[in-house]
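**Student:** Just to be clear, the model below is a prediction. Sequence and coordinates:
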Amino acid sequence: MSEPIPRVLVTRPAADLLETLIARHGPVMFHQSGGCCDGSSPMCYPDGEFLVGSRDVLLGVLGVGDGTPVWISGPQFEAWKHTQLVIDVVPGRGSGFSLESPEGLRFLSRGRAYADDELAVLGGDPPLTGRDWDAGARPSSPPAAIVAEAADACPTPAGRAARLPG
């Protein structure tokens, strides 16, 4: 049996900011924005403040706090299902709706296309939906890993570094 392939990861700097926000606001959640308000940024809310729809998809639970769920709309998941989401943080001010807005930082989604063998594993492990969650289902896989930085989750393909200028 194969190891579960995480659909979402978080960088250490983003996890550190999440820990600060959790200390201030209590448990939090993410919903990956579909382009309204702040582009396609991951929006961070107090857990339960954003109402998850029955067709929304749970990408995973981050290993921060008591677990930080990351949701995406069903149609957006269909478009992005071939991509692992990496939640990172960068300087700047994001949307006024997301909890990190006053911090002078903003969460940012980065992505990595899955390899064919990873897609085969994911095909046999459908994600939970909001409907599943409301019925009491919870993910069987452990919380998503924290990576030191986005480059750890999105490595340069073999041989590509040698072709890059300078």
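**Tutor:** Yep, that arrived.
**Student:** C-alpha from now on. contacts and neighbour counts both.
**Tutor:** Fine.
**Student:** which residues of this structure fall in helices?
**Tutor:** For the chain, the helices defined by DSSP state H occupy 12-25, 74-80, 116-123, 130-134, 150-153, 160-163.
**Student:** Let's have those helices in a markdown table, adding mean neighbour count.
**Tutor:** Formatted as a markdown table, the helices of the chain follow (neighbours: other Cα atoms under 10 Å):
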| stretch | mean neighbour count |
| --- | --- |
| helix 12-25 | 18 |
| helix 74-80 | 14 |
| helix 116-123 | 13 |
| helix 130-134 | 16 |
| helix 150-153 | 17 |
| helix 160-163 | 8 |
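**Student:** Same list, those, but as CSV with distance to Cys36 please.
**Tutor:** Shown next, in CSV, are the helices of the chain (distance: least, Cα to Cα, whole Å):
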stretch, distance to Cys36
helix 12-25, 22
helix 74-80, 12
helix 116-123, 28
helix 130-134, 20
helix 150-153, 24
helix 160-163, 34
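**Student:** take a look at this one as well, against the first:
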Amino acid sequence: MTQRVDITKEASQVIDQLRERHGELMFHQSGGCCDGSSPMCLEKGDLLLNENDVWLGTVHGCEFFMSKDQFEYWKHTHLLVDVTNGRGSSFSLEIPLGLRFIIKSRLFQPHEREDLHPVRYGEEFIN
């Protein structure tokens, strides 16, 4: 199956550092305030999810969610979580390290779209 979200080695290393300090983690990309559509890394459970959030998969042991409205724009793209130097203005856990997670995206190729990993809205999985 084609994964909808992946992660770079560098971003995985940052997650390892954050996991040592904070325990289980999760990602959420809202497309809203603060850093706009930058992914936020949070302690698992710190963000209350509801029917307006879509589960896209897991990256380096962290579940990745996106707001439903944002997903409608991004559902045709492969997302790659990366990290760069700089301080964002969100509540993401990497900010005090002088780093920020970013998303790199590309459109799915036709053969990838035929075998996409399903997403989950609440308890319902759909392609």
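**Tutor:** In hand now; what should we look at? Quantities reported herein were computed from a predicted structural model and do not represent experimental measurements.
**Student:** rewinding a little: any idea which of the helices of the first structure gets closest to Gly92 of the first structure?
**Tutor:** helix 12-25 (13.4 Å; Cα to Cα).
**Student:** Where in the second structure does the closest one fall?
**Tutor:** Mapped onto the second structure using TM-score structural alignment, helix 12-25 of the first structure spans residues 9-22.
**Student:** can you give me the strands in the second structure?
**Tutor:** Ranges of strands in the second structure, per DSSP state E, are 5-7, 25-29, 40-43, 53-59, 62-67, 77-85, 99-107, 119-121, 124-126.
**Student:** Now Phe91 of the second structure. Nearest residue, chain neighbours left out?
**Tutor:** For Phe91 of the second structure, ignoring the flanking residues on the chain, the nearest one in space by Cα to Cα, 6 or more residues apart in numbering is Met40 at 6.9 Å.
**Student:** Which position in the first structure pairs with that neighbour?
**Tutor:** By TM-score structural alignment, Met40 of the second structure lines up with Met43.
**Student:** That match: how many residues sit nearby?
**Tutor:** Residues lying near Met43 of the first structure (other Cα atoms under 10 Å) number 27.
**Student:** Same check on Gly61 of the second structure?
**Tutor:** Counted with other Cα under 10 Å, Gly61 of the second structure comes out at 14.
**Student:** average gap between the match of helix 12-25 of the first structure and the first structure?
**Tutor:** Once fitted to the first structure, stretch 9-22 of the second structure is off its aligned match by 0.4 Å on average (mean Cα distance after the TM-score superposition for the first structure).
**Student:** For that stretch, which outside residues touch it?
**Tutor:** 25, 43, 60, 81-83, 93-94, 101 (Cα atoms under 8 Å, 6 or more residues apart in numbering).
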